[in-house]
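Novice: only geometry, no sequence info:
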């Protein structure tokens, strides 16, 4: 199976690429800066790199052609300082998702799995004090980042409701899943990931997640489809 990955140049993307290759898939990797990829990925005959920016619809369309699924590991940098890769734009990730969804609809691709954060709140979420304080701080210090996450969640849930926000029938039929993640760390986890809702692991301790376990969660969900049109919280 061919899979298109957006946001594969960071550490979480590296873990996802490794897990995807381990499961014998081929990859089309959409990247603004392919030079950031590890040489083993750039030289792999099972990875095709498409260079482009998230506002370039033709590049996104090209990267999705022939794929069965889109995996999205994009994080907003709206309003952050330029020296850390920030941008002065608004809703960068929301608009990227919209472009990806439109391209998928045009090509007839149904499966999309992305990642977000607990800035988006689900009705079944409980209280986790550490996450609540972290999201509150983000809302004050980086309001554009917070807004971008919230609006991405609204975009996806509007698809799940069957055409709100101007979505076409084809867009509404996309089988999307958006996995919210806490603090991520490198290295193996001592336990398998869990998918559920905020607060199920306790209301005080800060949840964490290994990048390796996140990669497994994404690909397991691609196979199993337990959270189609759902927004679970993932931690280990």
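Specialist: Happy to help now that I have it. Computed from a predicted structure; not experimentally measured.
Novice: CA atoms for contacts and neighbours, from now on please.
Specialist: Noted.
Novice: Look up how far residue 126 lies from the residue of the chain most remote from its centre.
Specialist: Among residues of the chain, the one most distant from the C-alpha centroid is residue 204; the distance is 25.7 Å, by C-alpha atoms, centre = their mean. Distance from residue 204 to residue 126, counting by C-alpha to C-alpha, to the nearest Å: 11 Å.
Novice: what's the answer for residue 176, then?
Specialist: With distances taken as C-alpha to C-alpha, residue 176 is found 23 Å from residue 126.
Novice: Of those two, which one has the most company?
Specialist: Neighbours were counted for residue 176 and for residue 126 using other C-alpha atoms under 10 Å; residue 176 has more, 27 against 15.
Novice: Below is structure B, check it against A:
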């Protein structure tokens, strides 16, 4: 498949690009700073652009089978209206010309999923320390849920850099088993890729936990 990945130069984005290439997909990485990607492959194309540029986003989306977003925030712990706007531009382009499938990386702690994190993360860290990032994710999830396209929102906990284990849990009612649950970016990337051709969580938000 031809996959377009936004946020490809971030830590999770790079894991997703590598996993997609390993599975034989044709990958287009949309990045603002190409030097951060540090991946070369015959099936990888790199588009340099800014998600705040409506025309750049629309031009990138054409001709792909699915879109995956690992977009984070420009400055940690701060509100970032640019990325919210970028998600809106993606949706508008997909509504006009396709593709229909969007896989969006969010965070376990957004909306009703906060209760799944337990008292430390869900009751203290998320509402106090991560409130701006969570509010941004909620805004972006709202745009996606109302879009009418075929979306899946993936909500992992804290992310780590370990190898893929394939032993994590996914679903709606699962609960954290530790105070600071952590999942490897490699596992998250593998799950996001699986969702491209799997309708189990179509138009649903799904939690991931170790």
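Specialist: Yep, it's here. Just so we're clear, the structure is a prediction, and the values are computed from it rather than from any experiment.
Novice: if we look at the lengthiest helix in structure 1, which residues are touching it?
Specialist: Across structure 1, the helix with the greatest residue count (assigned by DSSP state H) is helix 143-160. Contacting residues not belonging to helix 143-160 of structure 1 are listed as 76-79, 90-94, 97-98, 116-117, 119-120, 135, 138-139, 164-165, 167, 171-174, 176, 229 [C-alpha atoms under 8 Å, 6 or more residues apart in numbering].
Novice: I would like a ChimeraX command selecting only the buried ones among those, please.
Specialist: Here is the ChimeraX selection string for the buried members of the contacts of helix 143-160 of structure 1, based on 16 or more other C-alpha atoms under 10 Å:
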select :76,77,78,79,90,91,92,93,94,97,98,116,117,119,120,135,138,167,171,172,173,174,176,229
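Novice: before we move on, the earlier item: tell me the contacts of the residue farthest from the centre of structure 1?
Specialist: If you count contacts by C-alpha under 8 Å, 6+ apart, residue 204 of structure 1 has them with 128-130.
Novice: how about the helices in structure 1?
Specialist: 11-22, 39-42, 57-64, 92-107, 129-141, 143-160, 169-172, 211-224.
Novice: For these, give me TSV that also has distance to residue 233 of structure 1.
Specialist: Formatted as TSV, the helices of structure 1 follow (distance: least, C-alpha to C-alpha, whole Å):
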stretch	distance to residue 233 of structure 1
helix 11-22	16
helix 39-42	29
helix 57-64	27
helix 92-107	19
helix 129-141	12
helix 143-160	13
helix 169-172	22
helix 211-224	11
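Novice: closest to residue 4 of structure 1 out of these?
Specialist: Among the helices of structure 1, the nearest to residue 4 of structure 1 by C-alpha to C-alpha is helix 57-64 (6.0 Å).
Novice: what sits up against that closest one?
Specialist: Here helix 57-64 of structure 1 makes contact (C-alpha under 8 Å, 6+ apart) with 4, 28-30, 50-54, 70, 99-100, 103-104, 107.
Novice: Equivalent analysis for stretch 110-121 of structure 1, please.
Specialist: 68-75, 104, 131, 135, 146, 149-150, 153, 173-182, 198, 218, 222, 233.
Novice: Quick one: buried ones out of these?
Specialist: 68-74, 104, 131, 135, 146, 149-150, 153, 173-182, 198, 218, 222, 233.
Novice: Next, count neighbours for residue 197 of structure 1.
Specialist: Residue 197 of structure 1 has 21 neighbours, counted by other C-alpha under 10 Å.
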